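Participant: need a structure here:
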Amino acid sequence: MDINTVTELIRNPSDRPGQDWRDGDAWLAGGTWLFSDEQPRLRRLVDLTALGWDTLTAGPEGLRIGATCTIRELYAFAAPADWTVGPLLRASCEAFLASFKIWNSATVGGNIVMSLPAGPMITMTVALEATYIVWAPDGTERTVDAVDFVTANNRNVLAPGEILRRIDIPITALRKNYTHRRFTLTKMGRSTLFMIATQTPGRDDLLLTITAGTTHPVRLAFDAMPDAEDLRAAVDAIPADSWFDDPNGTPDHRQHLARHFAEDIRIELTGGVA
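Facilitator: Okay, the predicted model is just below:
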């Protein structure tokens, strides 16, 4: 779609582009959402792809994902053999309601800052205990826990002029055991609920992340595997106004799915003991 209110495109921004931020600006990376709808408030686009940020950097501390890394690049990433969650990275990419053309342009950072309940990069990074590096217009940076970044449907903690620079996933999370459940109304449809559970090897803990069915990510942490009653109580303790309501599912339906999948996961991780 043509955005006829835009009068300027910054193709070669400064290394810290937020310094020149002004009202009416928008960061441009993949642009897959930006060019899909009217943007009447926009006057200028700032092209981040020209900055040449590293996309994926694997090291002894974990995985660094540049905000402009495309979904295609993440999907093609060959994780080290001892990173047990390697297949989860690909599964999260497959959770996109998007064509291969979108995969080639859409970015990890763009999906996160859109802050939609069904954003699979949000699900993945929250479940893997990631932190986000955020650049401020004054040249400073701050670290935000992934679980705290999205605050509501299409809302997050970014202030005007701030930019998501990088996602850091710790090595401890990359070596965890995991399982996941995802429900859609149609085979290739948008997620009604996306749930990921991780567990430290050799331990009985549980970290359960619930997204798509809630307006913001919910992460339930247990030092030891809960029984069925305690796990259901934890799901039921999620505030009623946190369950998302759209054509893909009512709040009651999504809560029901969360209860069902949580117990299914518990049974799987305890070796099939109901």
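Participant: CA atoms for contacts and neighbours, from now on please.
Facilitator: Will do.
Participant: let's verify the nearest residue to Arg90 once chain neighbours are set aside: helix, strand, or coil?
Facilitator: In this structure, Arg90 finds its nearest non-sequential neighbour in Tyr75, 5.0 Å apart by Cα to Cα, 6 or more residues apart in numbering. Tyr75 falls in the helix class when you classify it by DSSP: H, G, I helix; E, B strand; the rest coil.
Participant: now do the strands in this protein.
Facilitator: Assigned by DSSP state E, the chain shows strands spanning 8-10, 25-28, 44-47, 56-59, 62-66, 131-135, 141-145, 150-152, 155-156, 163-170, 177-184, 191-199, 206-211, 218-222.
Participant: can you put these in CSV and add mean neighbour count?
Facilitator: Shown next, in CSV, are the strands of the chain (neighbours: other Cα atoms under 10 Å):
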stretch, mean neighbour count
strand 8-10, 14
strand 25-28, 20
strand 44-47, 20
strand 56-59, 14
strand 62-66, 20
strand 131-135, 21
strand 141-145, 15
strand 150-152, 18
strand 155-156, 16
strand 163-170, 22
strand 177-184, 18
strand 191-199, 25
strand 206-211, 24
strand 218-222, 17
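Participant: the closest residue to Ala26 other than its chain neighbours and Thr151, how far apart?
Facilitator: Leaving aside its sequence neighbours, Ala26 sits nearest to Leu45 (Cα to Cα, 6+ apart; 5.1 Å). Counting by Cα to Cα, to the nearest Å, the separation of Leu45 from Thr151 is 25 Å.
Participant: want to put them side by side, so please do this one too:
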Amino acid sequence: MDLNTVVEVRDARRRDSWQAGDAWLGGGTYLFSEPQPGIRRLLDLSRMGWQPLHEDAAAGLEIAATCTVAQLSRWGRSARWRAAPLVEQCCRAFLASWKIWNMATVGGNLCNALPAGPMISLTAALDGRCRLLGQDGGERTVPVDRFVTGAGRKVLRPGELLRSVQLPARALAARTAFRQASLYGLGRSGALLIGAVDPVDGELTLTVTAATVRPIRLRFPVAPNAAAVREALDEAIAPADYFDDIHGSPAWRRHLTYHFAEQIRRELIEEQN
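Facilitator: As a prediction, this is how the structure comes out:
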């Protein structure tokens, strides 16, 4: 789609003061998918030269905001981390054409903050931390599950840029379980849950996305039974937290959340004993 309100596209390497109507341009798959009447200038990140993925055995994996879904998928298929299969599972949870697959960026998926964003699901479940760069030259880090605060809402300040997401080595070494459902084949996720067992202390984490307006993370230091998981879900997710749109009703999403949570608990706890 043409954006007929845009009057300038500028290389993001040129540091200019942030103006009303500015927007960062990564892959552009969202920006060019619908009218953006408030945008006057695009700051193009494509020439920043950021390495898409930087892997370190001790530190883990740093994913540049400009890394594409296709690049991350290729890494996931060859990586030797125990949690590597989760990367491909989340990449395949996209409702995406070949063009979007090769242009859409990890950073764009996070910054859109849509409940069904699978890069949000992946990075939240693996203890991801967002590295944010401010217009004043300052830098801060925010956990992914706190970066997204609601449907389409995130903690970005005006002009702030998501530079990368860091996945720690400890999280990448975890055993994981993945569950996802849509109302129809290849449809947008109605519920996407990920479980992970810490390789050091055995803590179980359960991350709920797509069903809820923001990522919900539950931690179980001691292996839970079915009742403990249900009680934790009851306390953590209010009725208003379940997302409601044409891709699924809140009641259906809630049902899937409890159903998948129990499946994950059994897979990661009971079937390992």
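Participant: can you calculate the TM-score here?
Facilitator: The TM-score (TM-score structural alignment, normalised by the length of the second structure) is 0.95; 270 aligned residues with a Cα RMSD of 1.5 Å.
Participant: follow-up on the earlier one: what's the closest of the strands of the first structure to Gly109 of the first structure?
Facilitator: strand 163-170 (6.6 Å; Cα to Cα).
Participant: mean per-residue distance, that closest one to the second structure?
Facilitator: With mean Cα distance after the TM-score superposition for the first structure, strand 163-170 of the first structure departs from the second structure by a mean of 0.4 Å once superposed.
Participant: from the chain's centroid, how far away is that strand?
Facilitator: Here strand 163-170 of the first structure is found 11 Å from its chain centre; the criterion is Cα atoms, centre = their mean, to the nearest Å.
Participant: where in the second structure does it fall?
Facilitator: Mapped onto the second structure using TM-score structural alignment, strand 163-170 of the first structure spans residues 161-168.
Participant: please apply the same query to stretch 131-148 of the first structure.
Facilitator: Under TM-score structural alignment, the match for stretch 131-148 of the first structure in the second structure covers residues 129-146.
Participant: give me the contact list for that stretch.
Facilitator: For stretch 129-146 of the second structure, the external contacting residues (Cα atoms under 8 Å, 6 or more residues apart in numbering) are 17-18, 120, 123-124, 127-128, 147, 155, 157, 159-167, 214-217.
Participant: all helices of the second structure, in order?
Facilitator: Under the criterion DSSP state H, helices of the second structure are mapped to 69-78, 84-91, 98-103, 106-112, 118-125, 144-147, 169-172, 226-236, 250-265.
Participant: generate TSV for those helices, with mean neighbour count and distance to Val7 of the second structure as supplementary columns.
Facilitator: Listed next are these as TSV, based on neighbours: other Cα atoms under 10 Å; distance: least, Cα to Cα, whole Å:
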stretch	mean neighbour count	distance to Val7 of the second structure
helix 69-78	17	29
helix 84-91	20	34
helix 98-103	15	23
helix 106-112	23	22
helix 118-125	26	31
helix 144-147	22	30
helix 169-172	21	43
helix 226-236	14	45
helix 250-265	19	41
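Participant: need those helices in TSV (columns: distance to Met48 of the second structure).
Facilitator: Below are the helices of the second structure laid out as TSV (distance: least, Cα to Cα, whole Å):
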stretch	distance to Met48 of the second structure
helix 69-78	17
helix 84-91	24
helix 98-103	16
helix 106-112	14
helix 118-125	21
helix 144-147	23
helix 169-172	26
helix 226-236	40
helix 250-265	40
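Participant: Trp24 of the second structure is nearest to which of those helices?
Facilitator: helix 106-112 (9.4 Å).
Participant: before we move on, the earlier item: tell me which residue of the second structure lines up with the residue nearest to Arg90 of the first structure.
Facilitator: For Tyr75 of the first structure, the aligned position in the second structure is occupied by Ser73, per TM-score structural alignment.
Participant: identify the residues contacting that match.
Facilitator: 87-88, 91 are the contacts of Ser73 of the second structure under Cα under 8 Å, 6+ apart.
Participant: repeat that for Leu206 of the second structure.
Facilitator: So Leu206 of the second structure contacts 125, 193-196, 217-219, 261 (Cα under 8 Å, 6+ apart).
Participant: ok, now Val222 of the second structure?
Facilitator: Counted by Cα under 8 Å, 6+ apart, Val222 of the second structure has contacts 202-204.
Participant: what lines up with it in the first structure?
Facilitator: Using TM-score structural alignment, the equivalent of Val222 of the second structure in the first structure is Ala224.
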